[in-house]
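Engineer: need the 3D shape of this:
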Amino acid sequence: MSTLSITGTLKAELIKYLEEQNSAELLDTYLFFLEKKFDLHPVVFVKDKIIYQNADDAVAKVTEEGKLWHKTEIKIGYGPPSINEETKKIYICPFTGKVFGDNTHPNPQDAIYDWVSKCPENTEMAGGVKAKRFFISEDPEVIKNYIKPVKEPVSKAVYSSAITGKLFNSKEAVIADFKKNYLKPIALAEVQSQKRFKPHENFLVLFQEQLQEDKIEAFVEALAQYEEFHPYVSEWVEEE
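Structural biologist: Got it, this is the predicted structure:
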């Protein structure tokens, strides 16, 4: 039988765990021990009903299967210019340079009134309210100063969640969303009794390796070396 040593923090955590249980079963206690020894943090990916040994393992496996994210491309367009070659008359905000054209806005005069009345840079007051002052020009030479070249749409690579279809700026953001919203923590002791979910193949191998009878016996033998565990060890031995 292989020897096993339980000391330090792990010993203290086992004592605390056993003291908190109304009836400490050997298998549950051993699974708690494995969880702490191997730093396991099992999670369930509820959508696929699969249990992984930790969140990073879930990310790796789901990514391998192409079920986490897809790289895609979006077009970032720009709105039509405020002024163009066909504009004959413009209305200009003297505080910000905002401009409205007679052929690019359905009601440019009302628009400029509304703009200057709310403009943060407009500090001029008239009758207790902001002054409705603005400029008007029909001079082609003035108008052409406001004509800007049309910007072509640009492409940007982004990532979409394979689960929801939502777009994210980076792959890391998709992963963070996946960990936060789609993985549910589960105690290792609960994995054994699950009927709705099943362990991933790699996790199942770990279970099979660690749940060998000789390993459980070595665990009990290691606990028996400490007086604090004697009541529990005696109870488990009597139940066999």
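Engineer: all contacts plus neighbour counts: C-alpha atoms, from now on.
Structural biologist: Will do.
Engineer: mind listing the strands for this structure?
Structural biologist: Ranges of strands in the chain, per DSSP state E, are 43-45, 50-52, 69-76, 90-92, 99-101, 125-126, 129-130, 135-137, 154-161, 167-168, 183-185, 198-199.
Engineer: can you list the buried residues in the fifth one?
Structural biologist: Put plainly, it is strand 99-101. Residues V99, F100, G101 are the ones in strand 99-101 that count as buried (16 or more other C-alpha atoms under 10 Å).
Engineer: helices and strands around that strand, which ones?
Structural biologist: Counting contacts by 3 or more C-alpha pairs under 8 Å, 6 or more residues apart in numbering; DSSP states H and E, strand 99-101 packs against strand 90-92, helix 108-118.
Engineer: let's see that with 6 Å instead.
Structural biologist: Counting contacts by 3 or more C-alpha pairs under 6 Å, 6 or more residues apart in numbering; DSSP states H and E, strand 99-101 packs against strand 90-92.
Engineer: to compare with the earlier structure, here is another sequence to fold:
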Amino acid sequence: MFSPTTRTTALASLLLLPLAAACGESDAQSPEGQGMLNVFVYGEEFVEEGIPADAMSDGWAIDFEGFAVEVTSVTVGDAAFSDATTIQIAPPTEGEGHHLAELPLDAGTYESVDYALGTIRVVGSAEKEGVTKTFDWTFEVPTTYAECHTTVTVEADQSSRLELTIHADHLFYDSLVSEDPALVFALLAAADGDDENDDISREELEAASVGTLDVGNEEIENLWEWLEAQVATLGHIDGEGHCH
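Structural biologist: Sure, this is the predicted structure:
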């Protein structure tokens, strides 16, 4: 016969068995160890090969000689990159992108990424029907891209990939709010009022009206401010993933 004390102790032990088994099962399924997350910056074909005339609504073809992007931070889980680095993303990489950093991470799945961009310099030219316009624009528009929509899976002792994708075509959108904007360059070309060269300067853009471009509710008074507004939309994640 069990005493009341013995009976109580035995019952408590039996009740704890399922909980102990459940905890053991959960621990067995949890990933262990660390893996490495390789972070790349990629401008896609529109940066590496240029934007062809048939992709533009007004027939201008864009070629980028240089596209320098400063990445100031990347955060995934408890891992963070904060060594501001400028990467030139115009050289071709056959779809690989340019390596930025390695982040050691506990094995597991991460549903959100934050990163920030600083200075962006865009150098290139646009051509239509024998007319060529050149540009060399530096934008100081620090932008944080938060809660980027992607899923990063890190496995123990394995390397995974994360891509910060730069959408250069946004520079030439004709709207800040449309879900289906057209790509245009004609207004930017028309801003060049210097007969001595074909370069479109910041000063010329600051003196030019936005014309028919759709600014939405933004207070934008000239084409330089227009480009700055578009620069803040360049960043995506893993291709088409969006960020706040």
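Engineer: any chance you could compute the TM-score here?
Structural biologist: After superposition, the two chains reach a TM-score (TM-score structural alignment, normalised by the length of the first structure) of 0.17; 65 aligned residues with a C-alpha RMSD of 5.5 Å.
Engineer: that older thread, can I get the strands of the first structure in a markdown table including distance to E35 of the first structure?
Structural biologist: What follows is the strands of the first structure, written out as a markdown table (distance: least, C-alpha to C-alpha, whole Å):
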| stretch | distance to E35 of the first structure |
| --- | --- |
| strand 43-45 | 12 |
| strand 50-52 | 13 |
| strand 69-76 | 29 |
| strand 90-92 | 69 |
| strand 99-101 | 66 |
| strand 125-126 | 71 |
| strand 129-130 | 68 |
| strand 135-137 | 74 |
| strand 154-161 | 30 |
| strand 167-168 | 33 |
| strand 183-185 | 13 |
| strand 198-199 | 15 |
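Engineer: K118 of the first structure is nearest to which of the ones you listed?
Structural biologist: Nearest of these to K118 of the first structure, taken as C-alpha to C-alpha: strand 129-130 at 7.8 Å.
Engineer: quick one: buried residues of the longest helix anywhere in the second structure?
Structural biologist: Taking DSSP state H as the criterion, the second structure has its longest helix at helix 4-29. By neighbour count on 16+ other C-alpha under 10 Å, the buried set for helix 4-29 of the second structure is empty.
Engineer: same question for stretch 210-220 of the first structure.
Structural biologist: Neighbour-count burial for stretch 210-220 of the first structure flags K215, I216, A218, F219, V220 (criterion: 16+ other C-alpha under 10 Å).
Engineer: distance of I237 of the second structure relative to Q230 of the second structure?
Structural biologist: Noted for I237 of the second structure: a distance of 17 Å to Q230 of the second structure, by C-alpha to C-alpha, to the nearest Å.
Engineer: can you check T5 of the second structure too?
Structural biologist: 74 Å.
Engineer: what do you get for E140 of the second structure?
Structural biologist: E140 of the second structure is 12 Å from Q230 of the second structure, by C-alpha to C-alpha.
Engineer: cool, and L15 of the second structure?
Structural biologist: Applying C-alpha to C-alpha to L15 of the second structure and Q230 of the second structure gives a distance of 62 Å.
Engineer: who has more neighbours, E140 and Q230 of the second structure?
Structural biologist: Q230 (20 against 14; other C-alpha atoms under 10 Å).
Engineer: which residues sit in contact with V122 of the second structure?
Structural biologist: Contact analysis of V122 of the second structure by C-alpha atoms under 6 Å, 6 or more residues apart in numbering lists G66, F67, D136, W137.
Engineer: so among those residues, which ones count as buried?
Structural biologist: G66, F67, D136, W137.
Engineer: now, these that are in strands?
Structural biologist: Filtering those for strands - DSSP E - leaves G66, F67, D136, W137.
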